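*Asks:* Need coordinates for the below:
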Amino acid sequence: MDASHSRSRARRLLPHLTAGVCAAVLVSGCSDPASGSPEAEPSKPASASGTAGDLQNDYQTVIKNVLPSVVQIDATGSLGSGVVYDSKGHIVTNAHVVGNEKAFKVTVATGEKVQRASLVSTYPDQDLAVIKLDSVPDGLKPAKFGDSEKVEVGQIVLAMGSPLGLSSSVTQGIVSAVGRTVSESRAGGGTGATIANMVQTSAAINPGNSGGALVNLDSEVIGIPTLAAVDPELGDSAAPGIGFAIPVSMVRTVADQIIKSGRVTDSGRAALNITGRTVVDENYQPAGVALVSVPKGGAAEKAGLRVGDIVTGIDGTPVTTITSLSEALASDKPGQKVTVTYLRDGAEKTAEVELGEI
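*Replies:* The predicted model follows:
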């Protein structure tokens, strides 16, 4: 069995997002810091010096500061990465890394003694999970977490983790975009989560990087690398330079709740509070989401929606599948009002819905 199948269940991006391949590559190609001229120096962040030697020193400093906080997580049949969250031994990672496992072997990326860890809780809706070391070793170093509001396109970043089981691996790139909404596949153990406000990066993210650290030049974790785009024209192989990381703001929100309560008590994620299924038109193309159940007291029921209605749009954004419905709601908040377009007995109608919570 080759390494890519015997190790981490790194997630793949749905094909409709692969159209950005050329743009991402161009941004990456234009951001090579080593080729910068002295005239460009004022536009660089204070921590990024104008010479290749100084930039190399910056990289090495970041790696020295952060890599001891990045761990390799060994679950049955898969390997992934994680980040030490606090001095009590909590480690944050992806839900798809832990899968259905309850116990893990954890190795600090610098190659120290293998530790045992147990699952605290997993939150597949955001593809995040927290595990905890059974015994906290001396010198355990929590990572420093940054501020999502300060993440900007063009910032130099490093991705740290264990791609294909190669611990202590580091790749570099830039922040290519922010605010991306991305849906994971359910294939191969994926969660199928739709995640808003993701950080897009040109730093290479490969199987095993999932759950690791995306780090800025101030040695701050700004995201958790989670998936890479695939290009269907290349046989679903990885699209170069297009990876995605869960923003640190969401990482903190989920991890803090899990550590405090053992579960996520306030998702902050909007919902129609329905169970639905994708329906197709006469050409067998996805055409909307039919409501299979509409729980009493939920957002949809309060707005007058009922079983059999077919949702086709949210605030003017077309809805053709369950995934596109999730994407349309991904950036909304519970309590926000949206206009839902739907079909009832073949007639198009609209309803104002005050969104509930997942």
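
*Asks:* hey, let's count contacts and neighbours off CA atoms from now on
*Replies:* Fine.

*Asks:* so residue 290 is in which element?
*Replies:* Secondary structure from DSSP states H and E places residue 290 in strand 286-293.

*Asks:* From the chain's centroid, how far away is that strand?
*Replies:* Offset of strand 286-293 from its chain centre (CA atoms, centre = their mean, to the nearest Å): 26 Å.

*Asks:* hmm, who's touching the very next helix or strand once past it?
*Replies:* Elements were assigned by DSSP H and E; along the chain past strand 286-293, the next helix or strand is helix 299-302. For helix 299-302, contacts defined as CA atoms under 8 Å, 6 or more residues apart in numbering pick out 271, 272, 273, 274, 294, 295, 296, 306, 353, 354, 355, 356.

*Asks:* In terms of secondary structure, what does whichever helix or strand comes after helix 299-302 contact?
*Replies:* Using DSSP H and E, the helix or strand that follows helix 299-302 in sequence is strand 310-314. Helices and strands touching strand 310-314, by 3 or more CA pairs under 8 Å, 6 or more residues apart in numbering; DSSP states H and E, are strand 286-293, helix 322-329, strand 337-344.

*Asks:* The same query, at a cut-off of 10 Å, please.
*Replies:* strand 275-280, strand 286-293, helix 322-329, strand 337-344, strand 347-354 (3 or more CA pairs under 10 Å, 6 or more residues apart in numbering; DSSP states H and E).

*Asks:* before we move on, the earlier item: in the strand holding residue 290, what's buried?
*Replies:* Neighbour counts over strand 286-293 (16 or more other CA atoms under 10 Å) mark 287, 288, 289, 290, 291, 293 as buried.

*Asks:* re earlier: list only buried entries from the contacts of helix 299-302.
*Replies:* 271, 272, 273, 274, 294, 306, 353, 354, 355, 356.

*Asks:* and the third one, helix, strand or coil?
*Replies:* Counting by DSSP: H, G, I helix; E, B strand; the rest coil, the backbone at residue 273 sits in coil.

*Asks:* Could you give the number of residues near the closest residue in space to it that isn't next to it in sequence?
*Replies:* Nearest residue to residue 273, sequence neighbours excluded (CA to CA, 6 or more residues apart in numbering): residue 298, at 5.3 Å. The tally of other residues near residue 298 (other CA atoms under 10 Å) stands at 17.

*Asks:* on that earlier part again, now render the contacts of helix 299-302 as TSV, adding distance to residue 89.
*Replies:* Compiled in TSV, those are given as follows (distance: CA to CA, whole Å):
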residue	distance to residue 89
271	33
272	37
273	36
274	38
294	42
295	40
296	42
306	47
353	43
354	40
355	37
356	34
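
*Asks:* Kindly indicate which of those residues lies nearest residue 265.
*Replies:* residue 356 (14.1 Å; CA to CA).

*Asks:* For that closest one, which residues are in contact?
*Replies:* 268-273, 297-300, 333-337 (CA atoms under 10 Å, 6 or more residues apart in numbering).

*Asks:* Next, the structure of the following sequence, for comparison with the previous one:
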Amino acid sequence: MSASPHRRTPRRRPLPVTAALCAAVLVAGCSQAPSPQPSAPSTAAARALAPTAANELEDDYRAVIGNVLPSVVQIEAGESLGSGVVYDDKGHIVTNAHVVGDAESFRVTLATGEAPVTARLVFSYPEQDLAVIRLESVPDGLKAAKFGDSSTVAVGQIVLAMGSPLGLSSSVTQGIVSAVGRTVSESDQDGGTGATIGNMVQTSAAINPGNSGGALVNLDSEVIGIPTLAATDPSLGQGAAPGIGFAIPVSMVRTVADQIIRTGRVTDSGRAALGITGRTFLDAGYNPAGVVVVEVMEGGAAEKAGLRARDIIRKLGNAEITTITSLAEALASRRPGDEVTVTYERGGSERTARITLGEI
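*Replies:* This next block holds a predicted model:
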């Protein structure tokens, strides 16, 4: 299944039943009376408890929304619109690179409903589809979101997605974490960056155009991801596939945002690279069958391992490589410094090379 970034929206504006094990006690000269059987809670009692559980969950939702929604903003970038999350009390806001696009100046509307505030771009990092902007003036009471820990995110967790879908500011949808560790490639059309992003969180919470850059939140009021992509279904004419969305994990959000705020750019991407430029190789039947090396970067991982231009990469570790996208996805699951065997073809002969991956 493919995935594409949200188009930036124009401004057009059981009950437990206790089981008892009963032991018979025989007393000389006495007859044994039948032991009373434990009774299950009555249907009426069960019905009485059900609304209580529902009310408690509803209270949890309300608490999370009250805690986090004030930290989720709406971002206008020219004719486009998206969402963002207040990162700190200095006015830094983290969002998607495809939300900011090529713009340098933005109108930011807080969930409190005050007049829009102007913000400026600090740095955009399309390779991970993340960006940081900063408010030119920091409103009183600006509330930074609490960011969680990616290692605690688990399938089945209840999550809420907050943002401005279709321009409807301060909207909230509910779902669960459907999967973790997904590698997804964005489209490079309709405003997408074309990035291949690893370790993404898949969620059933509805994500629509305008949600991009917002917050995916757990019931501890922690941001665990930035909603970024919705899967597309070819049978729907590339329309969104309901209940399948993806969010950039909070670990990567924090890594990138901290570097941008500290140095003004990303100095350590944490993304593995071969150190080549390449293109998809088509076999005699015009089927994708590998990646042909167009150029080897001087001093890069591939050059050090002896790869050359016109070599055709067929496998990275155990991952079959058929297209440039499949190569990017295989690399997205690796880290700089990892050692991996690359299988490639040169002059009609299959070869292998042990490569220590570099960094983008």
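
*Asks:* Of all the helices and strands packed on strand 310-314 of structure 1, which one is nearest residue 143 of structure 1?
*Replies:* Here helix 322-329 is closest among those (CA to CA), at 30.7 Å.

*Asks:* what stretch of structure 2 does the closest one fall on?
*Replies:* Under TM-score structural alignment, helix 322-329 of structure 1 corresponds to residues 324-331 of structure 2.

*Asks:* That stretch against structure 1, how far on average?
*Replies:* In the superposition with structure 1, the average deviation recorded for stretch 324-331 of structure 2 is 0.6 Å (mean CA distance after the TM-score superposition for structure 1).

*Asks:* tell me the contacts of residue 327 of structure 2?
*Replies:* Residue 327 of structure 2 neighbours (CA under 10 Å, 6+ apart): 196, 273-274, 278, 280, 290-291, 313-316, 319-321.

*Asks:* Which of these has the largest number of neighbours?
*Replies:* residue 313 (29 neighbours).

*Asks:* Look up how far residue 330 of structure 2 lies from that residue.
*Replies:* Counting by CA to CA, to the nearest Å, the separation of residue 313 of structure 2 from residue 330 of structure 2 is 12 Å.

*Asks:* Overlap of the contact sets of these two?
*Replies:* 320, 321, 324.

*Asks:* Could you count how many residues lie near the last one?
*Replies:* What that stands for is residue 324 of structure 2. Residue 324 of structure 2 - counted by other CA under 10 Å - has 19 other residues nearby.

*Asks:* residues touching it, list them.
*Replies:* 277, 278, 279, 280, 281, 288, 290, 291, 292, 313, 330.

*Asks:* that older thread, dump the contacts of residue 327 of structure 2 into CSV; add distance to residue 113 of structure 2 as well.
*Replies:* As requested, these are arranged in CSV below (distance: CA to CA, whole Å):
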residue, distance to residue 113 of structure 2
196, 35
273, 44
274, 48
278, 48
280, 49
290, 52
291, 51
313, 54
314, 54
315, 53
316, 51
319, 49
320, 51
321, 50
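
*Asks:* Please identify which of those residues is nearest to residue 242 of structure 2.
*Replies:* Taking CA to CA as the measure, residue 242 of structure 2 lies nearest residue 196 of those, at 21.5 Å.

*Asks:* which residue lines up with that closest one in structure 1?
*Replies:* By TM-score structural alignment, residue 196 of structure 2 lines up with residue 194.

*Asks:* again with residue 150 of structure 2
*Replies:* Alignment note (TM-score structural alignment): residue 150 of structure 2 maps to residue 148 of structure 1.

*Asks:* before we move on, back to that, and the residue nearest to residue 273 of structure 1, what's its match in structure 2?
*Replies:* Per TM-score structural alignment, residue 298 of structure 1 is aligned with residue 300.

*Asks:* In this model residue 98 seems to touch residue 209 of structure 2, though I could be wrong.
*Replies:* No: the pair residue 209 of structure 2 and residue 98 fails to qualify as a contact (CA atoms under 10 Å) at a distance of 11.6 Å.

*Asks:* one step back: burial count for the match of residue 150 of structure 2?
*Replies:* 17.

*Asks:* doesn't residue 166 of structure 2 fall inside a helix?
*Replies:* Yes: Residue 166 of structure 2: assigned to a helix according to three-state DSSP.

*Asks:* List the contacts of it.
*Replies:* 7-13, 81-82, 208-211.

*Asks:* again with residue 189 of structure 2
*Replies:* 4, 5, 7.

*Asks:* how close does residue 296 of structure 2 sit to residue 338 of structure 2?
*Replies:* From residue 296 of structure 2 to residue 338 of structure 2 the distance is 19 Å (CA to CA).

*Asks:* Would you show me how to pick out the buried ones of the contacts of residue 356 of structure 1 in ChimeraX?
*Replies:* Under the burial definition 16+ other CA under 10 Å, those of the contacts of residue 356 of structure 1 that qualify are selected in ChimeraX by:
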select :268,269,270,271,272,273,298,299,300,333,334
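
*Asks:* Report all helices and strands that the longest strand seen in structure 1 contacts.
*Replies:* Criterion DSSP state E: the longest strand present in structure 1 is strand 169-183. The contact analysis (3+ CA pairs under 10 Å, 6+ apart) places strand 169-183 of structure 1 against helix 21-30, helix 52-66, strand 156-161, strand 194-201, strand 213-216, strand 221-231, strand 237-247, helix 322-329.

*Asks:* Next, the buried residues of stretch 51-61 of structure 2.
*Replies:* So for stretch 51-61 of structure 2, counting by 16+ other CA under 10 Å, buried means residue 61.

*Asks:* again, but for stretch 224-240 of structure 1
*Replies:* Buried, per 16+ other CA under 10 Å, within stretch 224-240 of structure 1: 224, 225, 226, 227, 228, 229, 230, 231, 238, 239, 240.

*Asks:* can you tell me which residues contact the residue nearest the centre of structure 1?
*Replies:* By CA atoms, centre = their mean, structure 1 has its centre lying nearest to residue 246, at 3.4 Å. Applying CA under 10 Å, 6+ apart, we find residue 246 of structure 1 in contact with 94, 126-128, 180, 182, 195-200, 211, 213-214, 222-227.

*Asks:* And residue 102 of structure 1, by the same measure?
*Replies:* Residue 102 of structure 1 neighbours (CA under 10 Å, 6+ apart): 75, 76, 117, 118, 119, 120, 121, 131.

*Asks:* got it, and residue 207 of structure 1?
*Replies:* 3-5, 7-12, 78-81, 161-165, 226-228.

*Asks:* same thing but 7 Å
*Replies:* Applying CA atoms under 7 Å, 6 or more residues apart in numbering to residue 207 of structure 1 gives the contacts 4, 8, 9, 10, 163, 164.
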